[in-house]
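Chemist: Sharing a model prediction with you, sequence too.
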Amino acid sequence: MLAPRTNPAMLSPFHVAFPVHDLELARRFYGETLGCPEGRSSPDWIDFNFYGHQIVAHLSPEEAGVAQKNDVDGKDVPVRHMGIVLPRTDWDAMADRLKAAGIRFIIEPYIRFKGEAGEQATMFFLDPSGNAIEIKAFANIEMLFAKQPQRWRTKKNGLDA
């Protein structure tokens, strides 16, 4: 099992809340499938430790699963998504874990920009309520916030990807 990143000296934890249609399914998916330790909970929400960050599944069936997509590198990427950047060895382990759990990927694990400055491994999948999750790993973590070259931009912006 992958160990969550919990050293607050190394990161500033973010907090994100998202809707789910079933808290028990969320508990199993985030707790068991993704390996996120559970924090506080109530009949209406559950906190999870998502690699040192606080994510909160809120029971809100009417809002769960709403998805708009944009074209990125010729793939339909969910506009509303959350995710985490992992070290490559952890990313590989998570990809194997998700495949073993039978998770259906929106975007199968693959490498973007292979051999280029922004090389990154990425994968997209949905939780049981239809919330999109991206997990990625950079070949060079220092490229995480690098400005993108022209070729990275999408056709939607008037440029070829």
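Modeler: Structure's in. What do you need?
Chemist: contacts and neighbour counts: CA atoms only from here.
Modeler: Will do.
Chemist: And for the closest residue to residue 45 other than its chain neighbours, the neighbour number?
Modeler: Closest residue to residue 45 apart from its sequence neighbours, by C-alpha to C-alpha, 6 or more residues apart in numbering: residue 58 at 4.3 Å. Per other C-alpha atoms under 10 Å, the neighbour tally for residue 58 reads 23.
Chemist: let's bring in a second model and compare:
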Amino acid sequence: MSLAPFHLAIPVHDLPAARAFYGEVFGLEEGRSSDHWVDFDFFGHQLVIHEHPKMPYQDNAHTNAVDGHDVPVPHFGVVLGWDDWEALAKRLRERGTEFVIEPYVRFQGQVGEQATMFLLDPCGNALEFKAFKDMGQLFAK
């Protein structure tokens, strides 16, 4: 299966802080931009941050329990290769990132075993990054 890049536009109430976060913390390359939005190459996908007043979920995220953790809803992110996930976790830790859920392996020894971590951008948008040692487990039941 070949994957097509997704396009995701998210609201940010502090465009300069969000621009620095995605550009410097993650090291993402910028694409086009204006005074009110910025495109980023988000691990091969198109992420656009759009200046917008704060949304209610950016202050008080709802959570659902998953594997003993409170997972913020809504959230987005990407599935990385295992080595890339480990490198990203290291990069984020070295930059003193505050995690909502620290990097760990979820569902160990079960169907769907995966590495995961959750964090918030400066505007309260929740991100999840995950990896599978066996990508065949991505949709396994």
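Modeler: Arrived safely. It should be emphasised that the depicted structure is a prediction, and the values quoted were computed from it without experimental measurement.
Chemist: TM-score of the superposition?
Modeler: The pair, once superposed, lands on a TM-score of 0.92 when counted by TM-score structural alignment, normalised by the length of the second structure; 139 aligned residues with a C-alpha RMSD of 1.5 Å.
Chemist: what do we get in the second structure for residue 43 of the first structure?
Modeler: Using TM-score structural alignment, the equivalent of residue 43 of the first structure in the second structure is residue 35.
Chemist: And for residue 79 of the first structure?
Modeler: Per TM-score structural alignment, residue 79 of the first structure is aligned with residue 73.
Chemist: is it true that its match touches residue 66?
Modeler: No. Using C-alpha atoms under 8 Å, residue 73 of the second structure makes no contact with residue 66, being 11.5 Å away.
Chemist: between these two, who's got more neighbours?
Modeler: Remark: of residue 73 of the second structure and residue 66, residue 73 carries more neighbours, 15 against 10, as counted by other C-alpha under 10 Å.
Chemist: That one and residue 118 of the second structure: what is the separation?
Modeler: Using C-alpha to C-alpha, to the nearest Å, one obtains 11 Å as the distance from residue 73 of the second structure to residue 118 of the second structure.
Chemist: who touches both of these two?
Modeler: Each of residue 126 lies in contact with both residue 73 of the second structure and residue 118 under the rule C-alpha atoms under 8 Å, 6 or more residues apart in numbering.
Chemist: Might you report the residue contacts of residue 120 of the first structure?
Modeler: Here residue 120 of the first structure is in contact with 111, 112, 113, 114, 136, 137, 138, 139 (criterion: C-alpha under 8 Å, 6+ apart).
Chemist: Nearest residue to the third one in space, please, no chain neighbours.
Modeler: Pointing back at residue 113 of the first structure there. Spatial nearest neighbour of residue 113 of the first structure, excluding adjacent residues (C-alpha to C-alpha, 6+ apart): residue 119 at 4.6 Å.
Chemist: Just tell me what the one you found corresponds to in the second structure.
Modeler: Structural alignment (TM-score structural alignment) places residue 119 of the first structure against residue 113 in the second structure.
Chemist: Its match touches residue 106, doesn't it?
Modeler: Yes. In this structure, residue 113 of the second structure is within contact of residue 106 by C-alpha under 8 Å, at 5.8 Å.
Chemist: Residue 54 of the first structure against residue 30, yeah?
Modeler: No. Using C-alpha under 8 Å as the test, residue 54 of the first structure is too far from residue 30 to be in contact (12.0 Å).
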